[in-house]
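Engineer: the sequence isn't on hand, but the structure is:
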């Protein structure tokens, strides 16, 4: 049995300012340390239940987690695989569950001072079938395309609540709550304990796959009209207004492949 863990940093407890998420920024080293510990707690919980664990570092250039802080036996994917999978790169049908650590509120929401989707500063929002989309939305859809259920997520309160609207039986651990430019965070050790317990609860339960839709309409509202114009050249894309494009896909793989080309211009 195998578990795939996708880890980000903006939803880690205590992380509040952009400087803490970037190389050389004040607090970055501490954020990476806590990211490592929270991910390690999820790994240990899965291993203790007999699962093999693969971790995908999914923040910035994807080399944030200290591998020496992982339990022995964990395998890690660092860097980017240059595919639409992005934060889910490496996941396939051989996994029985997907777990998300350190996830965060989407662009267009007010649930975190670090709210964003895909690239900070590029978008006003991304919507899928008229619902505000987060990185979790995209990654859970990628997982279900490979028939892998999303069973656990930790991160800010906003993303935990959104995840429940997508996967009703997902187990969540809220590490903090965001208001304006502030976060109200739980103690790091309490979060680590809660992640361990939550992952074991998730892997002990049964989980339904997200129901696939007949089609997926993706609307992307860019902050800059130039990016929208460039994205509109992707085949099948319509420029709705100077900053917004729309594209309709038949399945999650087609959807997220289009997103990759339209948002990495």
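Structural biologist: Thanks, I have it. All of these numbers come straight from a predicted model, not from anything done at the bench. Residues are numbered from 1 along each chain as shown.
Engineer: going forward, measure contacts between C-alpha atoms and count neighbours the same way
Structural biologist: Noted.
Engineer: and the end-to-end length of stretch 236-245?
Structural biologist: Here the two ends of stretch 236-245 are set 10 Å apart, with distance taken as C-alpha to C-alpha, to the nearest Å.
Engineer: contacts only, for residue 140.
Structural biologist: With contact set as C-alpha atoms under 8 Å, 6 or more residues apart in numbering, residue 140 has these partners: 149, 150.
Engineer: same check on residue 52?
Structural biologist: 1, 2, 3, 46, 73, 74.
Engineer: among those, which lie within strands?
Structural biologist: Among those, the members found in strands (DSSP state E) are 2, 3.
Engineer: my reading is that residue 196 lies in a helix. Confirm?
Structural biologist: Yes: under DSSP: H, G, I helix; E, B strand; the rest coil, residue 196 falls within a helix.
Engineer: put this beside the first:
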């Protein structure tokens, strides 16, 4: 079985603040080590469960966070940007399972470094009127491609969010949120053991559970922005309409919506130059 790993950073073992996860932050070099070790734990688990190939996508911010020379030698790494499919670059129906490592809860949740893609710039998101963030969008997109998400690691809020989307996903909480920038941490060795075991269990379960049917069925994505400027500019994209002055919506197959949302973010970044987590 081919296994795909999407690796974010906010939900990594030990990390709780912007200085841990943003390039230039005081503790960012250490955060990169911690992220690499969490990913390596997931790779070990996938291989132990019989994975024949593991592809890791560095999915955080600049997408140049994982230490390539310290990443598990049996894993392939997709690094850098731009990526047409962003956090799911390289995922297709040839894979049998998706693992989400280091993920975080959506905007508005009381989770460690909670947000939806762009710090405070995105206030909320919906898929067919169901509130979602990065976890829900990744799950829905992978499912539309015919690949199940089988494992997630992050804080307890992220794990609970994943369970609400799909209770079959094996979760590994590596920290317990006490607020948005603080948490009770599991010891690093214990957390990575939990990641490794959850990855192995998720991959084993993928062998026995039915794959989601690949689908091009239309869905509706809606995004509420902090700035009406962003919404007004996005309305110029064919097919994009306004629900209100700050909320855009567009319909299409979920993988196409996921790719289009990447364009939304590039437009928003150019217009706002916002700083995440402020």
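Structural biologist: Perfect, thanks for sending it. Predicted model, so just to flag it, every value in this text is computed and none were measured.
Engineer: ok so, going back, residue 197 of structure 1: which of the contacts of residue 52 of structure 1 is nearest?
Structural biologist: residue 46 (10.1 Å; C-alpha to C-alpha).
Engineer: most neighbours of all the contacts of residue 52 of structure 1, which one?
Structural biologist: Within the contacts of residue 52 of structure 1, residue 46 tops the neighbour count with 24 neighbours, counted by other C-alpha atoms under 10 Å.
Engineer: gap between that one and residue 168 of structure 1?
Structural biologist: Distance, residue 46 of structure 1 to residue 168 of structure 1, using C-alpha to C-alpha: 21 Å.
Engineer: before we move on, what about residue 21 of structure 1?
Structural biologist: 30 Å.
Engineer: which one's more surrounded, those two?
Structural biologist: residue 21 (24 against 15).
Engineer: skip the chain neighbours and tell me the closest residue to the more buried one.
Structural biologist: Once flanking residues are discounted, residue 21 of structure 1 sits nearest to residue 28: 5.5 Å by C-alpha to C-alpha, 6 or more residues apart in numbering.
Engineer: okay, now that neighbour: neighbour count?
Structural biologist: By the measure other C-alpha under 10 Å, the count of residues near residue 28 of structure 1 is 20.
Engineer: and what of residue 232 of structure 1?
Structural biologist: Residue 232 of structure 1 has 18 neighbouring residues, counting by other C-alpha under 10 Å.
Engineer: aligned against structure 2, show me the partner of it.
Structural biologist: Alignment note (TM-score structural alignment): residue 232 of structure 1 maps to residue 235 of structure 2.
Engineer: and the nearest residue to that match once chain neighbours are set aside, how close does it get to residue 248 of structure 2?
Structural biologist: Of all residues not flanking residue 235 of structure 2 in the chain, residue 241 sits nearest, at 5.5 Å (C-alpha to C-alpha, 6+ apart). Plainly put, residue 241 of structure 2 is 6 Å away from residue 248 of structure 2 if you go by C-alpha to C-alpha.
Engineer: who touches both of those two?
Structural biologist: With C-alpha under 8 Å, 6+ apart as the test, residue 241 of structure 2 and residue 248 both reach residue 235.
Engineer: those two: which has the busier surroundings?
Structural biologist: The neighbour count for residue 241 of structure 2 versus residue 248, taken as other C-alpha under 10 Å, is higher for residue 248 (24 against 18).
Engineer: so after the host helix or strand of that one, what's the next helix or strand?
Structural biologist: Using DSSP states H and E, residue 248 of structure 2 falls within strand 247-253. Sequence order places helix 254-272 as the next helix or strand after strand 247-253 of structure 2, per DSSP H and E.
Engineer: verify the stated contact: residue 149 of structure 2 with residue 170.
Structural biologist: No: using C-alpha atoms under 8 Å, residue 149 of structure 2 is not in contact with residue 170, being 9.1 Å away.
Engineer: among the two, which residue is more densely surrounded?
Structural biologist: The residue with more neighbours, out of residue 149 of structure 2 and residue 170, is residue 149; 30 against 24, by other C-alpha under 10 Å.
Engineer: list the contacts of the more buried one.
Structural biologist: Residue 149 of structure 2 makes contact with 97, 98, 99, 100, 139, 142, 143, 169 under the criterion C-alpha under 8 Å, 6+ apart.
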